[in-house]
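A.B. asks: This is a predicted model, with the sequence first.
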Amino acid sequence: MAKRAQRFGNLPAEAPSFVGRRDELAEVRRKLTAARLVSLVGPGGVGKTRLAVRIATDLGRGFPGGAWLVELANVRDPALVTNAVMAALDLRDQAATEPVNLLRSYLRDKELLLVLDNCEHLLDATARMVDDVLRAAPGVRVVATSREPLSVAGEHVLPVPPLDLPSPHAESLARTSLNDAVRLFVERAAEATGRFELTEANRAAVVDVCRRLDGLPLAIELAAVRTRALSPDQIRDRLSDRFELLTGGNRAALPRHQTLHTAIDWSYNLLTPAEQTLLMRLCVFAGRYTVDDVEAVCCSDDLPAARALDLLSALLDKSLLVKEDAAGLACYRLPETMREYARRKLRESGDADAVELRCADYYLSRCRQLAATGRYRLLPSLAWVDLEIDNIRAVLRTSIDRDDLRRAVGVATDLIWYWITRATTEGVRWLDELLARPVADPWTYFARGFLGVVQNDPNAATRALDRGVTAARVAGLPDALSQTLAMASIAATGRGDRASAQRLLDESRTVAGTLDDLGATLMTYQAQALKSLADGDFAAATAAAAEGVRLSREAGDLYSLGMMLMNQGYAALRSGALRDAEVWLAEGLRIAHQIDDRVAQCYLLGALGCCAAAERRPQPAAELLGAMENLRAEIGATVLPSMAPALAQATRSATAALGAAAFDSAYQTGRQLSRDAAVRLALRAPAATAPVAESSSGILSRRELDVARLVPEGLSNKEIGARLFISERTVESHVRNILTKLGFTSRTQVAIWMAAQSALG
């Protein structure tokens, strides 16, 4: 029996080391035995996040479903709290089901630990979501970090205090070194310098620094990193000067949040002017960012882009910035407390509006590029949006709040391929909010209609597309008109209006015939294939889909290729051409898995299950039908009406062959498969494996695939040519085509991609 792959969560590796908090760790463990929600509450910089991650790391293995960190600091829109939880759990908002309902359904039978970090700016939305989860999923426990409680029924609040302060009186060196605040200073100083130790000579100064900073971990870390350039005595003396200036000598009156502010202020004032300028401008990013982003948004005449990397490295060295790797890229982010400080500094500088507009224009420009070429470079395009989505969302929200419709409409419309494959209900929400205002862009209506079709909501799609047709006529945009008419034909097919579907398709074809526009041509073939499938004209469906496959393969349009292969395969299945159906459906599944289109994976698993049943292979048929149902429930998709008869027939056939008990057992086995395991099962079915091996990329020619298989061996073009008996120049041409078709820039990316293909069997 296949087993579900074990997933123990998404917790980051702990670095640097964790210091102290024995009492708090023990108290949280005790509370979680009785309570299902424990909130770690305390001021910024007190160490709530690190404590929560340590708790989850210690306890995660005790939960069959693992421990999962949800970082809410980057989420600015309360409506996206549930989306953030889904993203952390690797769930997909790609159907018509509301995210909160998907989350409830997914978690209902799970036993796992959720860590919700930095909730304070989203208290109401987070509280509602947590209450929903706790009511729906009795096996889920939640640890939240916030500056104030969530106020949810059953919440247990644990105040997180600063670290215990060392005694101001002379103690032995050994005893002083056991104090948690001192240990933190010493460990961070040693990491910064490579050689720092607590000695009799520096003990008093270290103790004074820890006491002066009230045992606040962030403040202590900022001071400790300065040991690269200053002695503990110098750090103590300079901090003393700052506090004396602030309080007029009345140190006792200083609240802890002001202590932290002063410590950050002190560290900020030690920066060079260029470092200060960059730090305060970095606050415009809501999430993580790359060097390229910083160069485009934060640099100007007074801060040359050529200095960006050196300045980022300097801020990183001073613990003012965090570096993390994402999708193989070095990314940076500001800790939330630091971001708040930088935001205040940017406002004080008078430069806030200019930097924020530069940020908005940058992301608008990148999203326009995505809309123009994204369908032909889908993998890197989606990877870029996955990386930048928090920043893009922030630009969208700010632009809408400022009534800046030009930027907001541009960004929301240009993200069409992301909304389709990654965040359908979120895309609907943004587009509906914008279309409630006076919007004239026909592509915005097209995007909304497209999402309606993806959600199997033809009525909502039709409302948007009708307005889009009118807007395209008024604007004189024949490409938008043709594609919108074709999509409207698809919506009409979905609601069973065959006469309207044909009329709209005919007009779309007429307009497309006057253009040299691949997008318009492909959309008409898609509309024709779907209409023919609904009409039962499988020969016409196969012909339209086959031409769509040819054009999209030549262009490198993976999404369209996957859809056309699905249409082609389903038409073959319905007409009894099982061998062809398996070949086309298997290739479509490889593409859907490659671009992580889970709705397509769901339907393709079911279709291949139908093939297996028709070929009298009832065991894999039952497992694939179960796998389809599991994925369908996970993503909230509905069974397409056109698929329902074939699925019902496959179920009857497999049940008759196996017997009811054996079918149910195999079906439940399929329901327990992970998504990847289900895809492997489908592609390892004997009849499906061999024919698709040569075209598993979905886009590369057979010879290009031969070349790609040799790239991971580190061979030169000459060596590859010798292996394949072709010239070095021919290999060079094939490699160039491979990079272009896959949207890659290096042979290393090709090697990684080939490894991923091999993993699918």
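C.D. replies: Great, that's in hand.

A.B. asks: From here on, just use CA atoms for contacts and neighbour counts.
C.D. replies: OK.

A.B. asks: Just the strands from this protein, written as ranges.
C.D. replies: Along the chain, counting by DSSP state E, strands occupy 37-41, 67-71, 112-117, 140-146, 155-159, 322-326, 329-333.

A.B. asks: could you check the angle strand 112-117 makes with the second one?
C.D. replies: Relative orientation of strand 67-71 with respect to strand 112-117: 20 degrees, computed using axes from the mean of the first three to the mean of the last three C-alpha atoms, to 10 degrees.

A.B. asks: residues in contact with strand 67-71?
C.D. replies: Applying C-alpha atoms under 8 Å, 6 or more residues apart in numbering, the set of residues contacting strand 67-71 from outside is 8-11, 53, 56-57, 59-61, 84-85, 88-89, 112-118.

A.B. asks: which ones among the residues you listed are found in helices?
C.D. replies: Of the contacts of strand 67-71, the ones assigned to helices by DSSP state H are 53, 56-57, 59, 84-85, 88.

A.B. asks: Can you tell me which of those lies closest to residue 105?
C.D. replies: The shortest approach to residue 105 among the ones in helices among the contacts of strand 67-71 belongs to residue 85, at 13.4 Å (C-alpha to C-alpha).

A.B. asks: quick one, what contacts that closest one?
C.D. replies: Contacts of residue 85 (C-alpha under 8 Å, 6+ apart): residue 70.

A.B. asks: try it against this one:
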Amino acid sequence: MAGDSTAQPRAAARREPAPGRLPAEVTSFVGRRQELAELARLLAAARLVTVTGPGGVGKSRLALRAAARAAGAFPDGTWLVEIAPVQDRLLLGHAVLEALRLTDGTARPPLDVLTEHLAGRRMLIVLDGCEHLVDACAELADTLLRALPGLRVLATSRAALRASGEHLLILAPLPVGPVGPGTLPDAVQLFADRARAVLPSFEVTTASADGIAQLCRRLDGIPLAVELAAGRLRALSVEQIDARLNDRFRLLTGGARTALPRHQTLRTTIGWSHELCTVQERLLWARLSVFAGSFDLEAAEYVCAGEGIEPDDLLDLLSELINKSVVLRVEASCDPRPEDGNTCGVRFRLLDTLREYGLQWLRAAGEEQRLLRRHRDWYLGVATWGEVEWFGPRQAETAERTELAHPNLRAALEFCLAEPGEEQLALLLAGTLWFYWVGCGHLGEGRHWLDRALALDPEPTEARAKALWVTGYMATLQGDLLTARPALEECRRQALDTGDDRALAYAVHRQGCAALIGDEPARAAELFEEALWHYRTIGELNSNVLMAMFELGIAYLFQGDQESGEFWLGQVRELCEEHGEQWAYAYGLYALGYSHWMDGEVRLARARARESVRLNHLFHDLLGIVLAIDLLALLETEPTGPGRPGDLREARVLQGAAHRIWQAVGKPFFGSRTFNGPHRRCEERARAGLTEQEFTEYFDRGARLDLDAAVRRALGGDGRAGGPGALPGPRPVPPAPQPSPARNS
């Protein structure tokens, strides 16, 4: 042979990869500044980074933008590997070879070929859309990263890869609010940008901004949903799109033909996530759709376990749904309860879009009514236990926990009102929540639910009696005596007819409140004394009883009998300190401040009133806040010492701030001349000492303050209670044994 030419296997045609090129962007990139910065930081620090989040949230777009920005750090290129078209895990390695423009005709495993060809290179590979082959992608990434020290991998997936060394960036939807002068949320900007592609003349105006923001909120700020909605502007207005969102999966279709199939409609985007779930995960997804807003693990276990889901399996299933970006983990700030290990710190929620999809499956399975009843039962328990714990050292925690449950309490009330046979439970639930309606600034909403429930069922039950006195109480606080008095009289008559001593005590008590704001302090005192006798007879002691003592003290003060008034206010303070009660204590401080003002003890009166503001602000009790701020306004007009006159301008600022808060409560000072007395005196002093311009100007300044700013102003401008002379709250006491729910009032 002329030369020894040994035949080589026909393999590994070496075609060195040229520096990779990412696809060019064809639409503008909106928002995500913080996320891009965080992703850049992660790529600099970690070799495997996965961007996770629900379908349509923009994971791919963010990853490609970040990869393009990081390209300078990778001399051998940044490469995109689209995983979505690959359905067989055995073809994954071949797909990577193809994306990197490497060819190999041998029978060697693709991973061996990749590690050989990429040895010594510094490059970034973007694995886009890994969720349906998550295990295979995790194995691929782990193998390549161990073999190739110059390689970094950026993945996008609805579920974490759970590979060694993985760092996660959890991508949330775009911000949807608030809309301010010259500032638009990212979701609104995205809508406007995509709308101009359909209607070149489209602009976001002052008049239309709020409507567009509302639409984006209903779409959860999901970029895909926002883009699909903007595409509907070819045929519909923003208002028409919003009106049709009840069937969002039918409305939001018509994505770009060149988009991946799973991104062409909202239904297929969410359906892609659904297909990635196991049968049990799908079942849990459907059952979780009965929750409105966030929920905790205990609620999910009670409502969703059983009949196909073992209680012991629920946590693992929930964790998988979180991992697949179906359920979002939400941090809440409620304090832990160390004696039983429970905490409000971790909660969960479904985006409305995912919730609606799950609800369709729940209905198809015929489970909706059963799950709604379990949901109703759980939140009736939340309300019942909240009422029990309202009297004691856990009041602030109870207020926050009930606030977190508020959307679900609304859903439970709506179910009871809409479902035949649930009327008594509607009355019970709405009445049991009196502590939340009154103590946490929701008088108007409480009236809404109670009015609807009372209209449905006139049967004279304990639940109706309770709903009647709670309605009368709240109507009184709103200054609506035309509603309050008939409701309380009906409650009293029913209690006498049925022998309901507890309802009788509450009816008489709240009739005393109506007399007090009706400027009949002597009659009010008689009724409060009678109510307290009833309370003692039945052994009742709770926040309502303490409020009866506070109100009796005020009734005596309004009659000029300070000795009797201060006796009852002292009783309130003593019992509050004994039981760790803060809500009634805050009202007692307001009344003591009023009494000190009557004695000319301005410094002590101011300290009491400021502490009342601070405590009421903990509960978001608007009524308690505004009463104390109005008293502080009067105190500003008092001299603070010889040659040290009061500050009339500050008094008008506080009056303006109080005026704004009253608008959210009801009639200022309940329409009562007696309660309005300090306000009138303050106004008269300010008018006498200020020019007309100053009188109006400083009031207007106060009226522009929001609630938090008004509270900071009342507390001395720094948000703390009053500096010198500030009073401590009630002494904490060890938690008492848990009372029985049977003692609910």
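C.D. replies: Received, thanks. All figures in this text were calculated on a predicted structure; none of them were measured in a lab.

A.B. asks: Please convert the ones in helices among the contacts of strand 67-71 of the first structure to TSV, extending it with distance to residue 436 of the first structure.
C.D. replies: What follows is these, written out as TSV (distance: C-alpha to C-alpha, whole Å):
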residue	distance to residue 436 of the first structure
53	42
56	43
57	46
59	47
84	25
85	28
88	31
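
A.B. asks: For the strands of the first structure, give me a markdown table that also has distance to residue 699 of the first structure and mean neighbour count.
C.D. replies: A markdown table is the format used below for the strands of the first structure (distance: least, C-alpha to C-alpha, whole Å; neighbours: other C-alpha atoms under 10 Å):
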| stretch | distance to residue 699 of the first structure | mean neighbour count |
| --- | --- | --- |
| strand 37-41 | 49 | 26 |
| strand 67-71 | 36 | 23 |
| strand 112-117 | 39 | 25 |
| strand 140-146 | 42 | 24 |
| strand 155-159 | 53 | 19 |
| strand 322-326 | 26 | 14 |
| strand 329-333 | 26 | 17 |
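
A.B. asks: For those strands, please prepare TSV with the additional fields distance to residue 555 of the first structure.
C.D. replies: Below are the strands of the first structure laid out as TSV (distance: least, C-alpha to C-alpha, whole Å):
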stretch	distance to residue 555 of the first structure
strand 37-41	52
strand 67-71	38
strand 112-117	43
strand 140-146	47
strand 155-159	55
strand 322-326	29
strand 329-333	28
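
A.B. asks: Out of the ones you listed, the one nearest residue 462 of the first structure is which?
C.D. replies: Nearest to residue 462 of the first structure among the strands of the first structure is strand 67-71 (36.6 Å), distances taken as C-alpha to C-alpha.

A.B. asks: Tell me how far that closest one lies from the chain's centre.
C.D. replies: Its chain's C-alpha centre and that of strand 67-71 of the first structure lie 13 Å apart, by C-alpha atoms, centre = their mean, to the nearest Å.

A.B. asks: so where is the biggest helix by length in the first structure in the second structure?
C.D. replies: As assigned by DSSP H, the longest helix anywhere in the first structure is helix 378-401. Aligning helix 378-401 of the first structure against the second structure (TM-score structural alignment) gives residues 395-418.

A.B. asks: average gap between the longest helix of the first structure and the second structure?
C.D. replies: Compared with the second structure after the fit, helix 378-401 of the first structure shows a mean deviation of 1.6 Å (mean C-alpha distance after the TM-score superposition for the first structure).

A.B. asks: what's next to that helix, contact-wise?
C.D. replies: By C-alpha under 8 Å, 6+ apart, helix 378-401 of the first structure touches 74-77, 285-289, 326-327, 359-360, 363, 370, 374, 405, 407-408, 411-412, 417-418, 434, 557-559, 595, 742-744.

A.B. asks: which of those are buried?
C.D. replies: 74-76, 285-289, 359-360, 363, 370, 374, 405, 407-408, 411-412, 417-418, 434, 557-559, 595, 742-744 (16 or more other C-alpha atoms under 10 Å).

A.B. asks: And the ones in helices among the contacts of strand 67-71 of the first structure, which is closest to residue 219 of the first structure?
C.D. replies: Comparing these against residue 219 of the first structure with C-alpha to C-alpha places residue 53 closest, at 19.6 Å.

A.B. asks: okay, now that closest one: neighbour count?
C.D. replies: 23 (other C-alpha atoms under 10 Å).

A.B. asks: repeat for residue 497 of the first structure
C.D. replies: 13.

A.B. asks: From residue 448 of the first structure, how far off is it?
C.D. replies: To residue 448 of the first structure, residue 497 of the first structure is 20 Å away according to C-alpha to C-alpha, to the nearest Å.
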